[in-house]
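Engineer: next comes the sequence, and after it the predicted model I'd like to discuss.
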Amino acid sequence: MAATNADRPLLRRLSQVYVEIPPSPLHRSRAASKHSPHVPTTTASRKENALLYPSPSQMSTVPALSSSSHKRSLDRSAEVADQPVTKKSKSNKSAASGIPQDKKLAGPSEEFPSGFAYCHQCNKKRDRAVSIYCTVKDTKGRRCGAKYCKPCLKNRYGLVLEDILGNSEEQQQLMQSDHVQGQGYIFKCPRCDDFCNCVACRKAKGLQPTGSEGNPQPHAQKATAPSAKRTRSGTIGQPSQAKHSSLQSLPKVTWTPVNLSLSLREAEERIHIREFSLRFASVLDISRTHQEELEELKPSRTRNAEEDDDALVPWVSETCVKSLILGLLSLFDVRGDNEKCLQAAIKSVRDSGANLNKIWAALANLRDRQNVLTPTPSNSRSPHFFSSLPDPLPPSESATVIRTRSGRSSVHTEGVNVGRTAQLVPVVAVLVNAAVETEAVREEIEAGIQKGKERARDAREAYRLENERFNQATGHQKAKDKKARMEHHKHIMADIDGVLKVSLSAYTHRISPLGRDTEGRIYWALTPGLIEREAALDRLRSYSQGRSRQSSSKVRRRPLVPSEEDRRALKKWSWFLAVWGTRPSISESIIDPGSEDDVTEDGEDEKRWWGFWDPDEITKLVAWMHSRSGLGNFGTGSDGRDLDDDSSKCDSDGTLDGRAHDTSLELSASPTRDELESFLVEVERYATLLKCRMRTDEEIV
């Protein structure tokens, strides 16, 4: 046992071998470790990694250090503990001026000498020298954090960075209350101005991004613009540049002002009266002459010059108003005392002799009696609405009142003196709204559905006969005549499609505008007139019977298509696309120099009526709206001859929506993508139909 215990120090010496590791020149401990087994220095007589035997003092510390791995871990922890701990200062997050600093605003580097920031538009890292920060403060005094780079400002919004930085001192003083001070410039970003078209802002409004789904070129162009020097194949930037050039090369649309001072609601009342009387002329028993008067919302010829200068826009003649009121009153089917009151009013209007005061006196008496009588319970459509008839519009200031012995007693005691037919427009509009629910109108709608199906069958037969004729002629014609024959065949097929749509407009049962664009403009397209409908029906029957010409039994007294001068004057509303709203900026639009109404360049924010009488200008308008709404490239597709779509208009069970109400409440303030696409298709189809209607007088052999 003694020998065994004596050999233990020797075995311990042999099992514990130490290697001298030189200290790192970068780190030096503040105090030498007491338990360090290393020899602090080396000598020339001993190699660096020579085996060393522990000294007696070191041997006494061996039990404290159980293993070499434990020693190394202690040495590492000691070195880490000796290093000074550095913390990121939080005081540099806000500058002395109170302007918030973004974490992304890093310091200078080789790529970004002035530091960098992320653009709100393209979300790319940009140099701070070519970026600008919004200076607008919110209600709590905090600065907007949006930043825009120079390329996005120019390409997306047409803004020049140098112009913004060079704001005058007067402008800065006027706007400094809403902006951060001490920046040397004033800038309200597109996001604060609510017209930012970046992906996030458009998505928040429910719109699709402008650079997605077939139209990524504008967004790709801005992403590749800073790295143009690193192009590899030379094709990265070409598609975006081509798209950008196509957007810039869009022609300016010519906006022609309509010489009409009616508001949207006032004009829509006259539009609904015109469309209702034209659609149900057979049950209203209105003459052709009175139908032609309703083609113009404002007559081109007035009786005197005073009517042109009045604030009250002239309307139709007195006999036309009398015919309208008599036809509308005759549609109501009532019983009992209500029937007696209604028949008395009809007799008074018929005996009025086109005296407007007498006509209104009869309607006012009917309204007063309805306030006393109880509506018939058995008939839900009794004319109790007469009690809510509005008063006529007040006469104009320049109107002269002429009282005669016969007319003195005809004026209603509590009524307004009615000297112009325009004063009765609200009264007739209410009668039209009520007549929509009558049984006679509903029966006419059902009859129109069957007639529409007959017109669709005639068109199918006309297509079949024309295709057979073309196929037979193709086998016997020479090669040089094939192109001319093909053009002639396409012309006839397009004419059949056009006359079908015009004839189907006689059976429409819904009256509403085409739609609304992204900037709130409302678009109206009135249906063709009575004479044009009859001519289209006659031409469709001729095609279905194998004749390319219309029958010679009816000789036209006047051409169906107005002259270019008349169409440019924008008198007949069925021959142009009517738009209510503001005109675009001068850089995107042109005012027709030949228009009768004087419009200055400064009146861009004024809402009024505009007209597009040229189909080519309407096509340009559709292309412009495609570009502004971000729906992608505009390509004029073929309208096609989908007879199922045309006949479906007559097969639906919808009711006539002919009420003269506020369209701005019916249409959504911001149309969805589907609504916008459908609206642009309708405008494009109207341009195609208008071009076909203008060729009606051409002879097709």
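Structural biologist: Done, it's in.

Engineer: please make it C-alpha for all contacts and neighbour counts, starting now.
Structural biologist: Fine.

Engineer: and the helices in the stretch 351-500 of the chain?
Structural biologist: 356-372, 405-408, 425-435, 439-474, 482-504 (DSSP state H, counting those that start in this stretch).

Engineer: can you add distance to residue 528 and mean neighbour count and give these back as JSON lines?
Structural biologist: Shown next, in JSON lines, are the helices of the stretch 351-500 of the chain (distance: least, CA to CA, whole Å; neighbours: other CA atoms under 10 Å):
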{"stretch": "helix 356-372", "distance to residue 528": "30", "mean neighbour count": "21"}
{"stretch": "helix 405-408", "distance to residue 528": "39", "mean neighbour count": "10"}
{"stretch": "helix 425-435", "distance to residue 528": "20", "mean neighbour count": "21"}
{"stretch": "helix 439-474", "distance to residue 528": "16", "mean neighbour count": "17"}
{"stretch": "helix 482-504", "distance to residue 528": "7", "mean neighbour count": "18"}
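
Engineer: then this one, side by side with the first:
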Amino acid sequence: MSMRSVAARAEPSSRPRNRPEVFVLVPRSPYSEGIGTRTANDFRNPPTPLRVHNMQSAASTPVTMKRKRSEEPPNETESRVSAPEMMTKRRKVSAADAKTQGATRATHIVASNATPEFPNGFFYCHQCNKKRDAALGLYCTFNNKTSNLLARCRAKYCRPCLKNRYGQDSDEIKVRGINGTSKEIAGHDKTQGYIFKCPRCSGNCNCRGCRKAMGLEPTGNLTIAAKKTGVNSVAVMLDGNAKMTGILPGKGRQIPDPPKKPKAPKPSRAPDAAVVLKPKRSINRQAKPLPKVTWTPLPVPPSFTLERALPRIAIREFALRFNRLLDMSRAHLEELEEIGGRRPHEVDDADSDSEQDIDVEMGWISEICLRAILLGLLNILSDSQVEFGGKQGKKAIQDAIQEIKASRANLTRIWGALASLRAEFEKVDKRLTFPDPLSPPQHTKIRTTRSGALNGAGVNVATTAQLVPVVLPLIEMVLDTQAVHDELEEGVKEAKERAKEEKERAKAIREQWDSKKKNGKLDKATRAEYNRSLSALEQAQRVALHAHALRFSPLGIDHEGRTYFALTPSVAERDAAAALLAGDTSKGGKAHGRAIVSADERQAMRRWGWFVAVWGQKPADGLVPTSEEDSDEESDDDSTTDVERWWGLWQADEIRKLADWIAIKNGFVGGEQPTERGVEDEPGVPTGAGSNGSRSGVQSSHLTPLSDASDTEDEAISGDGPGAGNAQTRVDEDGRVIPTQNELRALVRALREYVEVLDWRAWRMEEEPGVEGKENDVAKKTKADIRTVSPANFYGR
């Protein structure tokens, strides 16, 4: 071993060892465009600073250097190792990968709103507002704000609209590009590769929105008209006349039909000699004879006019409709049936010195019934204190209620309480008032006591008829309360339930009928029962709908000015109809006991809910029934026939004759028959049933006088029905309203529907054969079952 080698080993280890120099070629970063290929001396340049997230990760995680260092001074090497840039390990991307990624990114650009139907994206055309392909339209490049160059117009137009409406070719605009004079290019965005100033920016846009902003109507379809005239586009036509319009969508047929050319007559063929033509028999259609209707005078004097009867009818209908709010008994509601009063003797005009006293002379309801009506109205007003004077008004109403309860049906004390209430109302609101009662009848003996003193009211009240003008204003006040509004809304819901129940019951009956048809068990009795069941369901629904109706009105006015009324059925009949719809055939079947209204009672025509009441003169061809007590001269008296008064028709056949008489007089015989619900030639399907439309809801049937919606009114609105040209109100020489053809048809339909309901109601009042009634669930014996006993058998032999 030489001394040199030994000396070399003996040298201290602090001397740096000589290592071979190794150069590592680092590829170019794909994120830098200006950096070229690295050389051996590039490592002396300061490295690119790292992002913040990379610096945090490099400081937290130690990374060892895997590169071999070159010969450098120790301090420089240590500083480079300690630098955060050298401690970060980043993935290197080659130049080839960078080129591949760039090429892929350029060829696969997909629009953000691309869909399978529109792969290039879509836009909505400013003109037609339709979704169009983005490649088949033009974007406006005009900057509509000079202060902001980026505020470009956002209007887009499709190719068809530019061609048809403005005469511009989108392809030519794209091919032209941005070539043009500096004046043409100024103010345009050049990123689209073309320049295009839309019609909206040019001020000649004829779309619906722009024309509306200018106060013009939509143009409609003018494309066909433009092609026929030979102009280039619609815009050219509008330049000459800006108000020009074409065919508007949704307005129906707007192009008149061309005049029909007369057809040339065909040459007549000569008949063959072998064929012998028989002469056709001429059919002479005879006009339907005009029926003779019997007009029965009601048991009220002629001076009891329409104006005097309307308040009583209104009170009766209000009490029946809002009975749940008034909380009146059925006995009190039955008294309201007799509109003409409950006086036991007949009242004639000669009984009173003045016609103003006829209401008082006829009488009205009992004192207890009137007391129940007033208490019900005041209780509703008391619950609605916000509308009627707040706490002060509520206290006045409660005091009046207590006074009426303590009056013991004394009419003078009742009026005294109402007079005090009126005085309190006038302090709060002068609109809340009502008039004084009518004067008492003449020659009336009034017994005055200390408890029934006048209380300063100044009027003696002897009969309930004097307070009719007082009850009506109270009803008007109650109609404005929230309780009545809630009751009406609840009635609409219940009416829908009744219609649903009727459909379900009718469906069950039809299914039962179909099963019997399959079994072959079809006799006359089965068919009759099937017909009766379906008809009863429909009539029951019509009766039940009266409890949920919105208003009351007459049936109508005929061509000669007579007014027709059909008052609604009683509460007992409405409950029976509702029970039948619910499936209870025992309660919804025949009436029993006191609920039965006999034929004699109906013939007497004191219950106004059982006949059609007519106000006016008897027709010239009408008949008047003669009684045994009246002579022939009295029956032909002019005072009975030529004077306006109340007439009644209580028999179903007479009401049918009346409907036919009105139809024939006005020239639409048979045109307003109620439509049948069954199928033709189907055995057992009921005939004469009402139309389906009459069963859809509260206001769907004109049978209900409180309903004012009908098929004829729809015809009057649309103008399609016959007589639509007579829709305007006409007045005769006396100032009476002349009804239109549609109103007359509605009257005929209402009368025929009322007859169907009246038949079912009369059937319910028929007693069971062989049984007159029951007492303690024991059937009574008829007169035929009771035999006389001879004296010999009674006393014995």
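Structural biologist: Cool, got the structure. It should be emphasised that the depicted structure is a prediction, and the values quoted were computed from it without experimental measurement.

Engineer: superposed, how do the two chains score by TM?
Structural biologist: Their TM-score after superposition, calculated using TM-score structural alignment, normalised by the length of structure 1, is reported as 0.57; 435 aligned residues with a CA RMSD of 3.4 Å.

Engineer: about what we covered before: can you put the helices of the stretch 351-500 of structure 1 in JSON lines and add distance to residue 334 of structure 1?
Structural biologist: Compiled in JSON lines, the helices of the stretch 351-500 of structure 1 are given as follows (distance: least, CA to CA, whole Å):
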{"stretch": "helix 356-372", "distance to residue 334 of structure 1": "12"}
{"stretch": "helix 405-408", "distance to residue 334 of structure 1": "31"}
{"stretch": "helix 425-435", "distance to residue 334 of structure 1": "13"}
{"stretch": "helix 439-474", "distance to residue 334 of structure 1": "11"}
{"stretch": "helix 482-504", "distance to residue 334 of structure 1": "32"}
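
Engineer: residue 283 of structure 1 is nearest to which of the ones you listed?
Structural biologist: The closest approach between residue 283 of structure 1 and any of the helices of the stretch 351-500 of structure 1, judged by CA to CA, belongs to helix 439-474 at 7.4 Å.

Engineer: superposed on structure 2, where does that closest one end up, distance-wise?
Structural biologist: Its match in structure 2 and helix 439-474 of structure 1 itself, once the structures are fitted together, sit a mean 0.9 Å apart by mean CA distance after the TM-score superposition for structure 1.

Engineer: against structure 2, where does that helix fall?
Structural biologist: The aligned range for helix 439-474 of structure 1 in structure 2 is 482-517, by TM-score structural alignment.

Engineer: wait, which of the helices of the stretch 351-500 of structure 1 is closest to residue 152 of structure 1?
Structural biologist: Smallest distance to residue 152 of structure 1 across the helices of the stretch 351-500 of structure 1 (CA to CA): 45.2 Å, for helix 482-504.

Engineer: and the closest one against structure 2, how far off on average?
Structural biologist: After superposition onto structure 2, helix 482-504 of structure 1 sits on average 1.7 Å from its aligned residues (mean CA distance after the TM-score superposition for structure 1).

Engineer: where in structure 2 does the next helix or strand after that helix fall?
Structural biologist: Once helix 482-504 of structure 1 ends, the next helix or strand along the chain (criterion: DSSP states H and E) is strand 515-516. The aligned range for strand 515-516 of structure 1 in structure 2 is 556-557, by TM-score structural alignment.

Engineer: what lies in contact with the matching stretch?
Structural biologist: Contacting residues not belonging to stretch 556-557 of structure 2 are listed as 563, 564, 565, 739, 743, 744, 746, 747 [CA atoms under 8 Å, 6 or more residues apart in numbering].

Engineer: rerun that using 7 Å as the cut-off
Structural biologist: By CA atoms under 7 Å, 6 or more residues apart in numbering, the surrounding residues in contact with stretch 556-557 of structure 2 are 563, 564, 739, 747.

Engineer: list the residues that contact the most far-flung residue of structure 1 relative to its centre.
Structural biologist: Computed with CA atoms, centre = their mean, the residue of structure 1 farthest from its C-alpha average is residue 2, at 105.3 Å. Neighbouring residues of residue 2 of structure 1 by CA under 7 Å, 6+ apart: there are none.

Engineer: distance check, it against residue 8 of structure 1.
Structural biologist: Distance, residue 2 of structure 1 to residue 8 of structure 1, using CA to CA, to the nearest Å: 10 Å.

Engineer: tell me how many other residues crowd residue 621 of structure 2.
Structural biologist: 11 (other CA atoms under 10 Å).

Engineer: and residue 398 of structure 2, by the same measure?
Structural biologist: Neighbour tally, residue 398 of structure 2, other CA under 10 Å: 16.

Engineer: give me the aligned partner of it over in structure 1.
Structural biologist: Match for residue 398 of structure 2 (TM-score structural alignment): residue 343.

Engineer: its match sits in which helix or strand?
Structural biologist: Assigning secondary structure by DSSP H and E places residue 343 of structure 1 in helix 337-350.

Engineer: ok, average deviation of that helix from structure 2?
Structural biologist: Helix 337-350 of structure 1 sits 1.9 Å off on average (mean CA distance after the TM-score superposition for structure 1).
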